[in-house]
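A.B. asks: no FASTA, just this:
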């Protein structure tokens, strides 16, 4: 059989680590081929080799049956290979069209022919059902639309083989469904797709075949219609994985968080949180369910001191923290797993060790008088790295060098290790594989059982149902209903999230 892509015995090394160890990958024309593995297993590295960003120490690559040497992304593009990276590479202040044609601009005389480019972008967008406005500024469009722009960049350059690296990591459920349809239409047009992911449900939904790698080694390739999520999970992590977190009945005690009639504006001076009231008790997990954009981000930022409260009150352990500075709020017993790990969770160009003490570097034993105690900082980081299985060559490695999932595990370890009275967990397992998700879910349950209050904000309804003792539904900046997980279902919750029951909803605080 002739494959459009063959990667044979690929070996890629970095200082102190073998990222790819004799891996084989063979992709057929017109298929969606999933590349599955844990965080840090070597998936993105392998695709960066295919795209010419990295050069392998050993191994051969064939495209359309021909041996090739891909020494740069430009050569990959010439061979018909395109890649959408996990973190988009777009210029915010450029239009959609300007981003798409960047580096391949059509000219009219000495000028760039933008009107001609806009027509071509519109034509491709219509052909594949991408529904993108060629004239829109990238900064004004949603994350899901930005991803379509990245796909259009590849199609504009006539790519036949599309690499999508964790494409659903930052998308809402609706945007994920739309992307799946786009992927199917692309392969119907004869394209071939390599889908890097650790989300088993998505593989079962769209992939034809799946290659699994674990800790840099190839485990095998299977036909998706002949396997199960449990088998794939076992191949990925090397053991059986539980998809349901076992937990005892919650035993809530005193109020740890009490929010009363909160009003918070966004950057455009629009009320995004509108008279919201909510509480969390010691020893319980309260999950907030809602479609993205209904005030979740503004609510989290208000509680953590990152955004001004216009009206209302936030009490932590019966003490007002309304409009306190973030450091003062942290010192009063709050920890925060942020939904955007790059923007709010890490300083990417600091070593991972120094990221572990961002909130505590000025406290003993990490500093004395005016000097930092780097020995204590690095010993502390070693403890977090070991306990939370953060895959990194060393604690001196820059945070930017870690995979997204390992960055997330480091943040979660740092925040939980502080033993807070209230833990705000916003999208805590975004970008994590099933093994890591299982581990983090157990950690959150452990915190609850130690008497901590946990406020969970997640777009993954399975996660909300799995972890929450109470579910608060947010719609247009208000809590419109509170339900027990065992007294509702996904469909009913979906209707509440869409606001269908706003008028009739009765909010009951325990």
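C.D. replies: Perfect, thanks for sending it. What you see is a predicted model, and the numbers here were worked out from it, not measured in a lab. Numbering: from 1, shown residues only.
A.B. asks: use CA for all of it now, contacts and neighbours both
C.D. replies: Will do.
A.B. asks: show me where the stretch 251-400 of the chain has strands.
C.D. replies: Taking DSSP state E, counting those that start in this stretch, the strands of the stretch 251-400 of the chain run over residues 255-265, 271-281, 284-289, 311-316, 319-320, 334-337, 367-368, 371-372.
A.B. asks: for those strands, give me JSON lines that also has distance to residue 119 and mean neighbour count.
C.D. replies: Formatted as JSON lines, the strands of the stretch 251-400 of the chain follow (distance: least, C-alpha to C-alpha, whole Å; neighbours: other C-alpha atoms under 10 Å):
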{"stretch": "strand 255-265", "distance to residue 119": "38", "mean neighbour count": "20"}
{"stretch": "strand 271-281", "distance to residue 119": "37", "mean neighbour count": "22"}
{"stretch": "strand 284-289", "distance to residue 119": "40", "mean neighbour count": "27"}
{"stretch": "strand 311-316", "distance to residue 119": "48", "mean neighbour count": "19"}
{"stretch": "strand 319-320", "distance to residue 119": "56", "mean neighbour count": "14"}
{"stretch": "strand 334-337", "distance to residue 119": "43", "mean neighbour count": "24"}
{"stretch": "strand 367-368", "distance to residue 119": "60", "mean neighbour count": "14"}
{"stretch": "strand 371-372", "distance to residue 119": "58", "mean neighbour count": "13"}
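A.B. asks: this is the other structure I want to compare:
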């Protein structure tokens, strides 16, 4: 690592200065002469569409990539990072979107992993007591409440994120990079994270906040840098801007920030679920006597805090989990405990919440990922042989229609950004080729997507509704549930607490039902 004092460059008050950063990959220039400056002690948002170059820029700041051109300065000194260890030594830490924790170790063991305090002759032994004490002190100082003795696999996602933050604080980070930190959090967990970020700021930390959620930018940040197509399109103080201006800078055009939904009268019942019971992986009851229906041309939204049975419900409906009892029918055909392929071929498709585990094969190119589940059907296959000409023609159509970036159908699915992976899955499942689905079960359709992609996918969902397709929508985004749904079911501990219409309740009342209050109790409290 080379470190020299900066000359002829005013960097007073700057924690980070990245000048003229260019990073090229075989199919794209990810960063094109980017200048990025972050003041000491501020919360600085880095926003842009998926594929705009945000994560690539931060991966260079963290030492995962080396710039092809440009310079990086930390607190006024120039650094050339040859790997993450160099960045960590310079006081930089990064909390990735997908957590890097060891499930079968405790919280304290994960925090100190690789930097464990030692004891005994020649420091042969790990000092577990000192590790535990250090983590407790750190968590108390920054308000990061965790159970230091709990196994990672036994704690919720919000607490796992706190463990990731503690890991980088333990290693002395003063500049903290958060990559889409709320993508996997509930609204309640997001609120807790923001409290933590404010405490970190009060303790002199500098925070870089990568996000696509403009309401979060306005709520938590001091300044904003906007990127589009690998370049910076602007840098503004948060107090001097608004979501509409930021959206325009991100996308390069006016963006509808609210869903415009036409009134529709639902048709006949398509999907019917009766008295469904489902167990989770621990063999505990997680869906308890649930009944509902989805009709032609309607969107039935399911609201609830993560972990209350929504995942298991969708898995049972789509053939990924066995139902213990009850029935699932599609247009009168019994699909209970049928295979996922049988269910798909019956006209019920699925956009899974975990795109990496259920939606993609990371080592397959985009064009193969776009025909998964359709690969035996015409026009993609005939007499047991895949027609690559038709496959690639379809792939190019989906990549263009859903604006998947880069527009390279040969790239491996695992090499796409998270948001572009989601576009591939959504594009495949909402496509009417080779057959139009009758019902689509959608879990977290816009998780990790930018505002332009969210607008497009919302329009696509509404277009399918207009065609008479029934949609079962599970989302942690209450705004999404309210704006898209015709009816809303609220889940709590595997049960339906009530069915409501979007215009008859507010967020606070939905929140009460998500916490275990019945619809009757909420109505009574309203008076």
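C.D. replies: Ah, there it is. From a predicted model like this one, the values you see are computed outputs, not experimental measurements.
A.B. asks: which among the strands of the stretch 251-400 of the first structure is found nearest to residue 488 of the first structure?
C.D. replies: Using C-alpha to C-alpha as the measure, strand 284-289 is the one of the strands of the stretch 251-400 of the first structure that comes nearest residue 488 of the first structure, at 12.6 Å.
A.B. asks: so what corresponds to residue 508 of the second structure in the first structure?
C.D. replies: Structural alignment (TM-score structural alignment) places residue 508 of the second structure against residue 491 in the first structure.
A.B. asks: ok, and its match, which helix or strand is that part of?
C.D. replies: helix 490-497 (DSSP states H and E).
A.B. asks: quick one: that helix to strand 284-289, angle?
C.D. replies: 70 degrees (axes from the mean of the first three to the mean of the last three C-alpha atoms, to 10 degrees).
A.B. asks: list the buried ones in helix 490-497 of the first structure?
C.D. replies: 493, 494, 496, 497 (16 or more other C-alpha atoms under 10 Å).
A.B. asks: quick one: closest of the strands of the stretch 251-400 of the first structure to residue 414 of the first structure.
C.D. replies: strand 334-337 (9.0 Å).
A.B. asks: how much space separates the aligned residue in the first structure for residue 472 of the second structure from residue 421 of the first structure?
C.D. replies: Residue pairing (TM-score structural alignment): residue 472 of the second structure is matched to residue 455 of the first structure. Residue 455 of the first structure is 11 Å from residue 421 of the first structure, where distance means C-alpha to C-alpha, to the nearest Å.
A.B. asks: residue 342 of the second structure corresponds to which position in the first structure?
C.D. replies: So, by TM-score structural alignment, residue 342 of the second structure is matched to residue 328.
A.B. asks: what count of nearby residues applies to its match?
C.D. replies: 13 (other C-alpha atoms under 10 Å).
A.B. asks: go on, residue 35 of the second structure?
C.D. replies: Residue 35 of the second structure has 18 nearby residues by other C-alpha under 10 Å.
A.B. asks: Three-state assignment for it, please.
C.D. replies: Look at residue 35 of the second structure: counting by DSSP: H, G, I helix; E, B strand; the rest coil, its state is strand.
A.B. asks: which residue, other than its chain neighbours, is closest to it?
C.D. replies: residue 19 (4.5 Å; C-alpha to C-alpha, 6 or more residues apart in numbering).
A.B. asks: just residue 75 of the first structure next, same as before
C.D. replies: In space, residue 75 of the first structure is closest to residue 52, 7.4 Å off (C-alpha to C-alpha, 6+ apart).
A.B. asks: please apply the same query to residue 56 of the first structure.
C.D. replies: In space, residue 56 of the first structure comes closest to residue 12 once its chain neighbours are excluded; the distance is 4.8 Å by C-alpha to C-alpha, 6+ apart.
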